[in-house]
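>>> Need a 3D model of the following:
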Amino acid sequence: MKLLFVHQNTPGQYKHLAPYMASIPGNEVVFIGKAKRELTNVLSVVYAPSRKPAKETHHYLRGFEDQVLHGQAVARVGIDLQRRGFVPDVICAHPGWGEALFLKDVFPSAKLLAFCEFFYRSRGSDVGFDPAHELTIDAACRIRCKNATLLTSLDAADWGISPTEWQRSQHPDGLHSKISVVHDGVDTEVCRPDESATVTLPDGRVLSRADEVVTYIARNLEPYRGFPTFMRAAEEICRRRPNAQILVIGDDDVSYGARPTGAPNWRTKMLEEVRLDPARVHFLGRVPYTMFLRVVQVSRAHIYLTYPFVLSWSMLEAMACGALIIGSNTPPVTEVIEEGRNGLLVDFFDPKGVADRVDEALDAPHRFEAVRAAARRTVLERYDLRSVCLPAQVRLIEDLYAGRTPPLHPTVGVPVP
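All right, here's what the predicted structure looks like:
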């Protein structure tokens, strides 16, 4: 089988799937992205848009023009691959940046499996959720136009895949019948509890499971991931618990939403509002993955807050490491966390409520051992990479290749090696 993977942030959601498919004798795998990254047995090809969107383009359409430019650049790479004799049987692509727009025009005989990560709504999901950020009619119209690329790409796709039921449900009703629900998968052999784990702070202090460690992790520290609520909760935690150590992992850039007004980033803005003990609240920035694992392995209370939006890998990875999740009572968190069984839920906008739940976790850590165990068990049963998710992803590809209609909820087959 010949397979083509397309994702601007190589390898993105295909980190495990692309190398696995390439490991099967007889398969030929090519990956198109904006950056060249080596994957075992995978040919990596780089593309670049020819220009940026024009400044005079209507601001509703500037994003669409950018996506068309990305799609055009990928199409040119596809044409070049075709000239060199590579015609894929199955294409796996993330349509969010426009890369999948013209793939079926270049390779009409290929089956296209689109990664349906998120469909934009001006009501009922991330936009308008936070009263601190007003939804204007101008923003609502712009958001509707953001779906132009997704709709065009999904119309051309033969099938889709979404990581969670809620993310699938955000897509138009007419598309639900061609989107399967399969998560990207968590490597539970890497993400696992370690009672002996320690974290060495920049000042040389060493923290372990014996310490009152509270953790918060996001790619970037921003409102979409509840950073303002966390910071207000951290102020209260510092006041209540003189022995607590709070570890924060995340960059000061913006992944979702906008930068704050009057400050270069959300960390600076929130530090102007709250009073924290700098000796006990540690902003670690972006860290290596091994450091991330040690942080969640020593955590007694891991705070995960999010708008109704894309579910972070870090929450499931923390659960696999046996962390006690204090999660926001928002979808798709509630698709995974059941209050009191495998985690704790709290109102997204309630800093005092977050601090109260942290008190529970730190006052009686042994009381939550069964909850921690249930958290890991949840990941093993529903999101394990080798026994659940990767076999289901492979089945979708094989079904498309064979001309079969894939199931909406693929059953678990033989675990992959």
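>>> From now on I want contacts and neighbour counts done on CA atoms only, so please keep to that.
Noted.
>>> Report the distance from stretch 160-169 to the chain centre.
12 Å (Cα atoms, centre = their mean, to the nearest Å).
>>> nope, stretch 239-258 is what I meant
Here stretch 239-258 is found 18 Å from its chain centre; the criterion is Cα atoms, centre = their mean.
>>> which residues of the stretch 1-150 of the chain fall in helices?
All helices of the stretch 1-150 of the chain, identified by DSSP state H, counting those that start in this stretch, fall at 17-23, 62-83, 103-106, 137-156.
>>> Let's have the ones you listed in TSV, adding distance to residue 47.
Listed next are the helices of the stretch 1-150 of the chain as TSV, based on distance: least, Cα to Cα, whole Å:
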stretch	distance to residue 47
helix 17-23	18
helix 62-83	6
helix 103-106	14
helix 137-156	19
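>>> I'd like those helices written out as JSON lines, with mean neighbour count and distance to residue 260 added.
Listed next are the helices of the stretch 1-150 of the chain as JSON lines, based on neighbours: other Cα atoms under 10 Å; distance: least, Cα to Cα, whole Å:
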{"stretch": "helix 17-23", "mean neighbour count": "19", "distance to residue 260": "37"}
{"stretch": "helix 62-83", "mean neighbour count": "20", "distance to residue 260": "21"}
{"stretch": "helix 103-106", "mean neighbour count": "18", "distance to residue 260": "38"}
{"stretch": "helix 137-156", "mean neighbour count": "17", "distance to residue 260": "17"}
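>>> Relative to residue 199, which of those is closest?
helix 17-23 (31.3 Å; Cα to Cα).
>>> Pull the residues that contact that closest one.
For helix 17-23, the external contacting residues (Cα atoms under 8 Å, 6 or more residues apart in numbering) are 5, 27, 28, 29, 39, 40, 41, 42, 390, 393, 394.
>>> Also stretch 284-293?
So stretch 284-293 is in contact with 191, 199, 219, 247, 248, 249, 250, 251, 252, 318, 321, going by Cα under 8 Å, 6+ apart.
>>> what about 6 Å?
For stretch 284-293, the external contacting residues (Cα atoms under 6 Å, 6 or more residues apart in numbering) are 248, 249, 250, 251.
>>> Distance of residue 13 relative to residue 392?
Using Cα to Cα, to the nearest Å, we find residue 13 at a distance of 14 Å from residue 392.
>>> One more, please, to line up against the first structure:
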Amino acid sequence: MRYLFVHQNFPGQFLHILRYLHRQGGHEIVFISEANEGALPGVRRVIYKPTRQPGDTTHPSLRELELALGRAEAVARTANTLRNNLGYVPDVIIGHHGWGELLNIGDVYPGVPVLGYFEFFYHADRYDVGFDPEFPARPELAAQVRLKNAVNLLALNLPGFGQTPTEFQRNTYPDWARRRIALLHEGVDLDLCKPDRQVARKPVEINGVVIAPQDKLVTFVSRDLEPYRGFHSFMRALPRILDERADARVILVGGDGVSYGTRPAAGTWREVMLQELGDRIDLSRVHFVGKVEYARFRVLLQRSDAHVYLTYPFVASWSLREAMATGCAIVGSRTAPVEEFVEDGRTGRLVSFLSPVEIADGVLELLEDRKLAQRLRKNARLKAEASLSLDDYLHNYDALIQDIVK
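Have a look, this model is predicted:
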């Protein structure tokens, strides 16, 4: 078969399916994206570059839509070149609707089925907006949020098919749209992400930080350390955790940027929280290690004694799936995306996202009750084996593609 993938940041959500198709053999795979250094065997990269950027006169709420329309035009031009100069006509087109890149692709390839990734439908009155009282929604935000769905709504009215990885994400979409969106649970490599408690028997080094066997390790992972992923709530839980457990060490993985939400008035969220907490936390036992190479990340999860995952009612991170597959003892936020994965008292402990006291209670309980922690670890791994298998995900993905093509 001939495949055409589209995502501005290669390979986006499509790394595993690209590898799977290459292993199958016999396919021709082209990927249209903006320039980056990524490369995969068997995948031909074709680069596009938007020529239009929002100007000073563009309404601020329309800038995201204008960027999306610029990407759609650039991708269509690139696809036209593929078709007219190289004769490339795919059997199926797969991409992410969030960036607008698929909006015009049907004009280039009429009749070719499109499978688009629908990630999240924004609401001004629920989910992430207004969830955290520390950051109240501005009066003008409702209109801006409605406009954020412009690409979503355009995509939903195009011919084609949709997919999304969780019930929570599908349920953010209007009732009339959900029948267009297949639920395709994403999986992790259970052979790579697996428990290994032998790791705790020897010193472990993560980006220069050495954790001794006698240390109790608390871990926190986010692409960026920001309020959307509960960084502020976790930091406020640390003074009590450190005071009550002299053997506790904390490693936080994540950058200083902002993936979701807004930037602080000055500096980074890490700097803001360190200034707020001052000498209430012992920085000799709290380690900010930045981004971590994937092999070391897996070792970090294997070594973790209590893993904290918090999020607004928003898209769940891949790290939650990986933590479950690794058999982490998880303290998660009692928010819908996490509750779809973690059952309180069975596969983890659920606590209030907004309560540092509950977060600290959850961590301390797992550090002190080894039998509970062991039971939660075992059940988290069993849950991953039952519903988070990468092999099952790829088989189901391939079956969905074949159904669409037929």
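>>> Tell me the counterpart of residue 186 of the first structure in the second structure.
Per TM-score structural alignment, the equivalent position to residue 186 of the first structure in the second structure is residue 188.
>>> give the contact list for the nearest residue to that match once chain neighbours are set aside.
Sequence neighbours aside, residue 390 is the residue nearest to residue 188 of the second structure in space, at 4.6 Å (criterion: Cα to Cα, 6 or more residues apart in numbering). By Cα under 6 Å, 6+ apart, residue 390 of the second structure lies in contact with 187, 188, 189.
>>> Let me see the ranges of the helices in the stretch 301-406 of the second structure.
Counting by DSSP H, counting those that start in this stretch, the helices of the stretch 301-406 of the second structure are 318-325, 336-339, 356-368, 370-387, 390-405.
>>> SS state for the closest residue to residue 179 of the first structure other than its chain neighbours?
Leaving aside its chain neighbours, residue 179 of the first structure sits nearest to residue 160 (4.2 Å; criterion: Cα to Cα, 6+ apart). Secondary structure, DSSP: H, G, I helix; E, B strand; the rest coil: residue 160 of the first structure is strand.
>>> ditto for residue 250 of the first structure
strand.
>>> Aligned against the second structure, show me the partner of it.
Residue 250 of the first structure maps onto residue 254 in the second structure, by TM-score structural alignment.
>>> Its match reaches residue 220, doesn't it?
No: counting by Cα atoms under 6 Å, residue 254 of the second structure does not reach residue 220; the two are 8.5 Å apart.
>>> Give me the more crowded residue out of those two.
residue 220 (25 against 18; other Cα atoms under 10 Å).
>>> circling back: and residue 13 and residue 392 of the first structure? which has more neighbours close in?
The neighbour count for residue 13 of the first structure versus residue 392, taken as other Cα under 10 Å, is higher for residue 392 (26 against 18).
>>> And that one, what's its match in the second structure?
Looks like residue 392 of the first structure aligns to residue 396 there (TM-score structural alignment).
>>> Kindly report the same for residue 218 of the first structure.
Under the alignment by TM-score structural alignment, residue 218 of the first structure pairs with residue 222 in the second structure.
>>> quick one: that match and residue 302 of the second structure, what's the gap?
As judged by Cα to Cα, residue 222 of the second structure and residue 302 of the second structure stand 17 Å apart.
>>> again, but for residue 93 of the second structure
38 Å.
>>> who has more neighbours, those two?
residue 93 (25 against 22).
>>> Specify which member of the contacts of stretch 284-293 of the first structure is nearest to residue 279 of the first structure.
Among the contacts of stretch 284-293 of the first structure, residue 248 lies closest to residue 279 of the first structure (Cα to Cα), at 13.0 Å.
>>> Contacts only, for that closest one.
When contacts are counted by Cα under 6 Å, 6+ apart, residue 248 of the first structure touches 215, 216, 217, 282, 283, 284.
>>> just residue 1 of the first structure next, same as before
residue 27.
>>> Keep only the contacts of residue 390 of the second structure that stay in contact in the first structure.
Mapped onto the first structure and checked by both residues aligned by TM-score structural alignment, their matches' Cα atoms under 6 Å, the contacts of residue 390 of the second structure keep the contacts 187, 188, 189.
>>> Among the residues you listed, which one has the most neighbours?
Among those, residue 188 has the most neighbours (other Cα under 10 Å), with 24 neighbours.
>>> before we move on, back to that, distance-wise, check the residue nearest to residue 188 of the second structure relative to residue 379 of the second structure.
Distance from residue 390 of the second structure to residue 379 of the second structure, by Cα to Cα: 18 Å.
>>> just residue 181 of the second structure next, same as before
On the measure of Cα to Cα, residue 181 of the second structure and residue 379 of the second structure end up 30 Å apart.
>>> Check residue 333 of the second structure too.
18 Å.
>>> got it, and residue 292 of the second structure?
Taken as Cα to Cα, the span from residue 292 of the second structure to residue 379 of the second structure is 27 Å.
>>> who's more crowded, these two?
residue 379 (23 against 16).
>>> what residue of the first structure takes the place of that one?
Residue 379 of the second structure maps onto residue 374 in the first structure, by TM-score structural alignment.
>>> count of residues packed around the nearest residue to that match once chain neighbours are set aside?
With sequence-adjacent residues excluded and distances taken as Cα to Cα, 6+ apart, residue 374 of the first structure is closest to residue 342, at 4.9 Å. Residues within reach of residue 342 of the first structure, counting by other Cα under 10 Å, total 25.
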